[in-house]
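> Got a predicted structure plus its sequence, pasted below:
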Amino acid sequence: MEDAPRTKRRRTESTTDATAEAPPLVRSAEYWFDDGNIILQAESTQFRVAKSVLSMHSSVFRDMFLLPLPSDEAMVEGCAVVVLQGDTALDWIVLLGVIYPKRLVDKALHPTRTAAILRLSKKYDFPLFREDCLKRLKTKFPTTLDEFISNSWPFLPTESSGYFTVISLAREIGIYSILPVAYTVLLDDCMAKILDPKDTDLSASDRLACLLGYANLLELQGSTTLAWLNLGAKHLPSPTCRQSTKCVAAVKDIIVTRSNNHPPLLYILDDWDEAWESGMCQPCRKKAKEVYEAGRETCWDKLPAAFGLPDWEELKSLDLK
């Protein structure tokens, strides 16, 4: 980036500290177009872009540009400067990358970029960008079990920070219906980080919700998805089993294997594990799988409550539209 001249700044919000020393202004190396006719400033970075392009996407900017400029408005290279109070330069670099794309399609939008676009699209009303990001998030973290099973995974966090970003964004923007699945997937993939408060970027309330949910889901799975392992519940051996001694021994082996997992694993939304079928006859395998699949339905219905959240329908009604 090269240095940009200081200027009297037009603001979208009132300045609260007029005496603070402003850092040197810099021009964006990527989004400073010679034919641009408006300058956006986020933090100390300035972007020279086209009013027409912003107006095409955003009703807030469209309405702003209809207002006449003050007679004493300072200009930079003939362009007014709009200071975007409270926004980060990084968020605007992400959004301008969508407004001025270099590639035809971006299918694998990372959670951090999704958060930036959603944050700004809500504030400045970029409805199509907002709808697209919401669709991606709700496809990844759906509200029905059928959608979860057939998930097309529009993006997949590769580390815990991706889930932390999604959960924080859900609270910040108001996308509450994605929280139950986001919490559950985080518990499955990053339990060790949640257990260690020094190794998580989750807020205290979200970490508490995860820990509460973990305890509740461990208890819930014992009476639902993993109920077939409880030999006292009489699910197994199956009434048509012809090798009950072997099937009971196979179940006991699975119980011993599970007991060696620390911390204990969740089997709430996972697909049936065919490795569990080893040593069991066909009728027992069928019965165990039936109990497991029915248990997933029950667990799904109770998933929000496990984390102290309202039911699915209420969560959806609270979502940003």
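Thanks, I have the structure now. Numbers count the residues shown, from 1 in each chain.
> C-alpha from now on. contacts and neighbour counts both.
Noted.
> So residue 209 sits against residue 307, correct?
Yes. Between residue 209 and residue 307 there is a contact under Cα atoms under 8 Å: 5.2 Å.
> Take this one as well and set it beside the first:
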Amino acid sequence: MSSSRPPKRARRIDSTEPPDEDLPIVKAGTPPPELIPPAPFEHDDKFWYEDGNVILVAERVGFRVYKGLLAAQSDVLRELFSDSHPADAQRIDGSPVVYVPDRAEEVRSLLSVLVEGKSYITKRDVRFEDLANWIRLAHKYGIADLLENALALFRSLFPSDFASWARRGALQSMHHSITAVNLARLTGTTTALPCALYECCQLPIETLLNGVVFADGTTEKLGTEDAHRCLAALPVLGAQLAVAVTKIADIKFDNACPNPTRCMKEIGDIRREALGDFEVPGNLLQPPLFMGELHPRLQPQASTQSQESGASLVYQVHQGSPTKRCEGVTGVLG
């Protein structure tokens, strides 16, 4: 009786069995070697067109789409498809199977704009995860117009001025700030770094050092230099907070105020309103002060009109130059 090892049993594409551990790892863009059973994958629920002519496989999820449509938008993808033409390439119903090392969620996000149209970006509220996927894969596969549009939206989320930041609202998750820093580094979008790094500084120290694990099991963490940059900024932010509290408390009005009692009450209201901003737990320095802005009602030599008495209120705030006050912080985080 022969002692030779019997050949491995071929698997169906829709098999749910785990692959043999000794199967070779398939590199991006190349089909499995000849005579080796392909790794099983499942059809994507959304992007599996029966008349598609190429199958992208990412994380054991297959996307059957249109080769020409994708190739027209990316030279990198066109070259990838051209490498899948050999006679021994894996095919299903005549369609070549191309393996990519991306996450299935990333490919799904990319196809949502390449197949459904780039106007998809502006027709609905964009999830930050989708935006991040567009930026990563558009950068990787050289899809210039998608990258440009996605980065424009990205810059609006992490602007370089407070007025834009205030209009943005809160992040969908503070953990997205880590992803934002990494995207800014990847694409050279340096204007987004101070804002993104500042928001990273609001995260727990453990998260700064170890990153965050997302729902799909992937981990996103800061690079070593950026993590160190945030740690170095923490005492600077704390010191700037103390300075800001002191400056806001030192509000004075001059002799031009016709109603001292009314002016004092108004100043007290402004002081309490401003100092209340610092009671928010977790924030080392509120965004207006970090961006070099005063409280909206605390402007040097400002005048306000009391709605009740009609008295003109003139007061002085000894806060120094907002730009210089924040140079130490932005210098650390930029």
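Happy to help now that I have it. This structure is a prediction, so every number in the text was calculated from the model and none was measured.
> Superposing both, give me the TM-score.
With the length set by TM-score structural alignment, normalised by the length of the first structure, the two chains reach a TM-score of 0.68; 287 aligned residues with a Cα RMSD of 4.6 Å.
> The counterpart of residue 88 of the first structure in the second structure: what's it in contact with?
Using TM-score structural alignment, the partner of residue 88 of the first structure in the second structure is residue 103. Residues near residue 103 of the second structure by Cα atoms under 8 Å, 6 or more residues apart in numbering: 58-59.
> still on that earlier bit, more neighbours: which of residue 209 and residue 307 of the first structure?
Between residue 209 of the first structure and residue 307, residue 307 has the larger neighbour count (other Cα atoms under 10 Å), namely 23 against 17.
> ok, the more buried one to residue 151 of the first structure distance?
22 Å (Cα to Cα, to the nearest Å).
> can you give me the strands in the stretch 51-200 of the second structure?
54-58, 61-65, 91-92, 95-99 (DSSP state E, counting those that start in this stretch).
> what about those, which gets the closest to residue 254 of the second structure?
Checking these against residue 254 of the second structure by Cα to Cα gives strand 54-58 as the closest, at 68.7 Å.
> Find me the equivalent region of that closest one in the first structure.
Going by TM-score structural alignment: strand 54-58 of the second structure matches residues 38-42.
> Next, the mean deviation of that stretch compared to the second structure.
Comparison of stretch 38-42 of the first structure with the second structure after fitting gives an average deviation of 1.0 Å (mean Cα distance after the TM-score superposition for the first structure).
> who's in contact with stretch 235-247 of the first structure?
227-229, 231, 248, 279-281, 283-284, 287-288, 291.
> would a markdown table of these with neighbour count be doable?
Converted to a markdown table, these look like this (neighbours: other Cα atoms under 10 Å):
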| residue | neighbour count |
| --- | --- |
| 227 | 20 |
| 228 | 24 |
| 229 | 22 |
| 231 | 13 |
| 248 | 17 |
| 279 | 17 |
| 280 | 22 |
| 281 | 19 |
| 283 | 15 |
| 284 | 25 |
| 287 | 16 |
| 288 | 25 |
| 291 | 18 |
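> and of the strands of the stretch 51-200 of the second structure, who's closest to residue 212 of the second structure?
Per Cα to Cα, nearest to residue 212 of the second structure of the strands of the stretch 51-200 of the second structure: strand 54-58, 22.4 Å.
> Show residues contacting the closest one.
41, 62-67, 95-104, 107.
> which residue is nearest the middle of the first structure?
residue 166 (2.7 Å; Cα atoms, centre = their mean).
> quick one: that one from residue 141 of the first structure, how far?
10 Å.
> what touches both of these two?
Counting by Cα under 8 Å, 6+ apart, the contacts common to residue 166 of the first structure and residue 141 are residue 182.
> which residues sit in contact with residue 63 of the second structure?
The neighbourhood of residue 63 of the second structure, defined by Cα under 8 Å, 6+ apart, consists of 43-44, 47-48, 55-57.
> Quick one: these as JSON lines, columns for neighbour count and distance to residue 270 of the second structure too.
Converted to JSON lines, the contacts of residue 63 of the second structure look like this (neighbours: other Cα atoms under 10 Å; distance: Cα to Cα, whole Å):
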{"residue": "43", "neighbour count": "17", "distance to residue 270 of the second structure": "60"}
{"residue": "44", "neighbour count": "16", "distance to residue 270 of the second structure": "57"}
{"residue": "47", "neighbour count": "18", "distance to residue 270 of the second structure": "56"}
{"residue": "48", "neighbour count": "16", "distance to residue 270 of the second structure": "60"}
{"residue": "55", "neighbour count": "25", "distance to residue 270 of the second structure": "63"}
{"residue": "56", "neighbour count": "21", "distance to residue 270 of the second structure": "60"}
{"residue": "57", "neighbour count": "27", "distance to residue 270 of the second structure": "59"}
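> show me where the first structure has helices.
51-57, 59-66, 89-99, 111-124, 127-140, 145-149, 160-169, 179-195, 204-222, 244-259, 282-306, 312-318 (DSSP state H).
> Identify whichever of those helices lies nearest to residue 11 of the first structure.
helix 59-66 (11.2 Å).
> After superposing, tell me the mean distance of that closest one to the second structure.
Aligned to the second structure and superposed, helix 59-66 of the first structure gives a mean residue distance of 2.8 Å (mean Cα distance after the TM-score superposition for the first structure).
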